[in-house]
Every structure is written in structure tokens, then in C-alpha cells.
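J.: Need coordinates for the following:
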Amino acid sequence: MGMGIATGVLAVGLIGGGTFAYFSDTETSNNTFAAGTLDLTLKPTEIINVNNIKPGDWMNRSFKLKNDGSLDISKVLLSTDYTVTDANGNNNDDFGKHIRVNFMWNKDKSITGSWTGLDQVVWYTTLDELKGMSPDAVANKVFVPHFEEKGGLKAGDSDTLDVQFEFVENNQDQNEFQGDSLNLTWKFEAKQGKGVSK
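T.: Purely as a prediction, here's the structure:
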């Protein structure tokens, strides 16, 4: 009887061991997901610093937006904020309503040597009005193929923008703004494009 049990255990062992007797082969896949970068630079970082302005004065400035990242930028949204220092404590009005951006023009997104209100980033807008807007600084609203760039900012590319500010003369008493100062903050926020097949 003991011999029968031993034989049965041996038979089960052989059957179980036989289940591992097959051919096999193994390959290993090593994969990588590397994220790109959005890196927008602004030069100069201080676009305007001017003193002793009076109603009727205007100021032209230029600045450059550059994509130093590895991904294309689809939009660069401009947001505006400012603070006013009331030198005499007599302001009844907002100084930002009297400083106007007559134009902000992206030279690289327009036909060389021409511009109209249609292709402007900003057109005749006070700083107060601009606070509620977020224009795209690298858009091309009137794209003409073979003559100019599409909207956006490709990796490694840059756009030059011209801007004109004016302390608007409104033919009314603006004495309350004598000695006042306005600190303007412009934030340029780069946005990626839509996802694509890779």
C-alpha cells in the first residue's frame, strides 16, 4: 500500500513537472515619453519708462517676443494691470483712462511695410479698457499666403512688435493728474497648440 502511494506521488510529480517543459523567448521594450517645453522670452522686459509727460504726448517703443522652447506656441495672450499713484490725493478719475495704446503692431504677422487697424494686436484702446481684454500678440488676423507668417510662434522663432502710447489730450481740465504716476504691468502668457499624432 505504501508502495502504491509513493508511485502515485511520483506520477503526479511527473505530470506537474511536465507542464513546464515548453519553448519560450523574451523581448524587452524600453520606452520614453519626453515632454517638450514652452519658453517665451521678452526683450526688453521693461518696455517703457518715461517721465514728465503731459496731455498730448505720445511714445513709440519696440519689443521682441521669442520662443526659446522646443514646442510651437499657438497664442501669446496679453493681460494688463496697473496701479496709479495719486501725488496730490485729488484724483476723481482713473489715470489709466487717459493713457491710450494707439496701436500695437506685430511686424512679422503683417505684410511688410503696411498696417491697418484690422491687423493690430491692439488698436486705439485705453489702459483701462485693455484691462478687460486678452489680445493675442502673435495672431495673424488677415493672413496673406506667401507674404507673411501664419499666427503663432514656432520654436526658435521671434516676433517684433511696435507699440505707441499716448497721454490723451481731451480738451478738458486734467490738472488732477499733475505729478501722478502709473505703473503698468503687461503679462504675456504663451499657450501650446492642440495635441497632434506623434
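J.: drop to CA atoms for contacts and neighbour counts, all remaining ones
T.: OK.
J.: Enumerate the helices of this structure by residue range, in sequence order.
T.: Here the chain has its helices, by DSSP state H, at 2-18, 127-130.
J.: Go through these and name the closest to Gly179.
T.: helix 127-130 (18.6 Å; CA to CA).
J.: chain center to the closest one: distance?
T.: Relative to its chain's centre, helix 127-130 lies at 19 Å (CA atoms, centre = their mean, to the nearest Å).
J.: buried stuff in that helix?
T.: Of all the residues in helix 127-130, those buried under the rule 16 or more other CA atoms under 10 Å are 127-128, 130.
J.: do stretch 84-91 as well
T.: Within stretch 84-91, the residues that qualify as buried are 86, 91, counting by 16+ other CA under 10 Å.
J.: Tell me how far Met133 lies from Asp157.
T.: Distance from Met133 to Asp157, counting by CA to CA, to the nearest Å: 25 Å.
J.: do the same with Gln164
T.: Going from Gln164 to Asp157 by CA to CA gives 24 Å.
J.: quick one more, to check against the first:
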Amino acid sequence: MSIKKKMGMGILAGALGVSLIGGGTWAAFNDVETTSNSFNAGTLDLVVGNTSTMNFNISNLKPGDYFTKKLVLTNNGSLSINDINVHALKLAGWSDVPNADTTVGTVTNTENEFLSQFNIEIKKTTGGAVVYNNTLAHLVSGTGVGELTGTASVAPAPAVVGLAPAATIEYDVKVTFVQDSTTFNNSRLHVQNKYQGEKSNLQFVFEATQMPGETRNND
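T.: Down below sits the predicted model:
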């Protein structure tokens, strides 16, 4: 091997050694800065005021009877509420009471049929806008949902807030045992006779949902 080739290989090996020792750091000057960041999730907290007013325990009802209750909802969280929905859940205690009559025979019915005899109307106390008007059977979970506030998801920006933090909204809730004069075929007996002595237990569930996500900068 010539002297020139030996010198070339020596220089290459030396350069490789310098590269490995340096670890890829080429700058002599350096500056490091840090920032402090926090990510704090807000709270969504819907409060039903004076829940005793929404505990219905009305007995000895007959078709045509009705009663009205006050519903007060408050946003106790830090986030604005978009929608407030209400639905109903069946609780234990239903028992069909067969109605026996010599003219039409023994008549039975389901809990949903019984609940369909009761209409529930929910309207805002201020302004009187009706936000829900249908039967209790429709309000039972899996059948229907009542939307108590407007939705922001279909509104252009700025979005419509259903209920702002610390805000309160009131509703009048009217439940009516609807009177139906329908009779059985070839009989003067009213069909609603089959509901005599029956009872259904329901739980009302109020669900609040958040506003749609949006671009956020430092507050």
C-alpha cells in the first residue's frame, strides 16, 4: 500500500473518531426555556331545585283530573349547558288489575297502555312556551325523550346556550288523566274502566349535555 493511501485511511479514521466523540452536537452556544401549562376540565352539574315538588304521589285519580307541579333547574357547574333532556324510567310495583264485567268479559292491559292515559305538558314559566307535550308512555325511556332546552349543535356561531353557569330556568309541569268516552263494542261501558285500581311508579331523569367543542386560546 502506498504512503498516500495509508495517510488517507488514517485521516478518515481520525475524522470518524471525532464524529463519534462529539455525539452529533455541533453548536457550542445553547439556550433552554420552559413554559408552565395547565389543562383544567370544567364541570357539568345540573341541579333540580326543591325535588319534593317533582315527587308525584297522587292517588284516587279519575279521568279528567289533572295537577300542576313546578320544575326548577339550575346550572351549578362551570360549563354552559347545551341541551337538557328528560325521560322516564319504570320502577317496580306495576300490577295489572283485571276488570271483570259480565258484558265484555275480563279485560287486561299493559303498563304502557295505562301510562298512555296520562298526558304531560311541560312549558316554561316565563313566556309560556311549551317544550314537551305527550303521554307518559312516550316519555318512558326507550320510547321518547323530551327536550327542555334548545340545542346549540344546529345553531350558527355564536352557539345558543341552553343554560349558562349559575343560571336557573323554571317550568310548569301539568299531568292530565285524559278522559276518553270510547266504549266497548256493543256496550255502554267505557274502555277506560279497565284502568280502575291500577298504579304505575316512574322516575324522572334529567340529563344535561355540554356545549359543542370549540377553538380555545389562553383564557
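J.: quick one: TM-score?
T.: Once superposed, the chains reach a TM-score of 0.73 (TM-score structural alignment, normalised by the length of the first structure), with 173 aligned residues with a CA RMSD of 3.1 Å.
J.: returning to that earlier point: can you say which of the helices of the first structure is packed in most?
T.: helix 127-130 (a mean of 18; mean count of other CA atoms under 10 Å).
J.: Mean distance of it to its aligned residues in the second structure, please.
T.: Here the mean offset of helix 127-130 of the first structure against the second structure after fitting is 2.1 Å, by mean CA distance after the TM-score superposition for the first structure.
J.: Contacts for that helix, please.
T.: With CA atoms under 8 Å, 6 or more residues apart in numbering as the test, helix 127-130 of the first structure has contacts from 79-80, 94, 96-101.
J.: Thr160 of the first structure: what's its closest spatial neighbour, skipping adjacent residues?
T.: Spatial nearest neighbour of Thr160 of the first structure, chain neighbours left out: Lys64 (4.4 Å); criterion: CA to CA, 6 or more residues apart in numbering.
J.: Next, count neighbours for that neighbour.
T.: Applying other CA atoms under 10 Å, we find 16 residues neighbouring Lys64 of the first structure.
J.: what sits against it?
T.: Lys64 of the first structure is in contact with 42-44, 158-161, counting by CA under 8 Å, 6+ apart.
J.: Out of the residues you listed, which sit inside strands?
T.: With strands taken from DSSP state E, the overlap with the contacts of Lys64 of the first structure comprises 42-43, 158-161.
J.: Go through the contacts of Lys64 of the first structure one by one and say which ones hold in the second structure.
T.: Contacts conserved in the second structure for those, counting by both residues aligned by TM-score structural alignment, their matches' CA atoms under 8 Å: 42-44, 158-161.
J.: from those, which is closest to Gly179 of the first structure?
T.: For these, the nearest to Gly179 of the first structure is Pro44 (26.3 Å; CA to CA).
J.: how about the closest one, what's its match in the second structure?
T.: Under the alignment (TM-score structural alignment), Pro44 of the first structure pairs with Asn50 of the second structure.
J.: Tell me how many other residues crowd that match.
T.: Asn50 of the second structure has 12 neighbours, counted by other CA under 10 Å.
J.: Report the separation between the residue lying closest to it once chain neighbours are set aside and Ile122 of the second structure.
T.: In space, and not counting its chain neighbours, Asn50 of the second structure is closest to Val72: 7.4 Å by CA to CA, 6+ apart. Here Val72 of the second structure is placed at a distance of 12 Å from Ile122 of the second structure (CA to CA).
J.: what do the two both touch?
T.: By CA under 8 Å, 6+ apart, Val72 of the second structure and Ile122 have these common neighbours: Tyr171.
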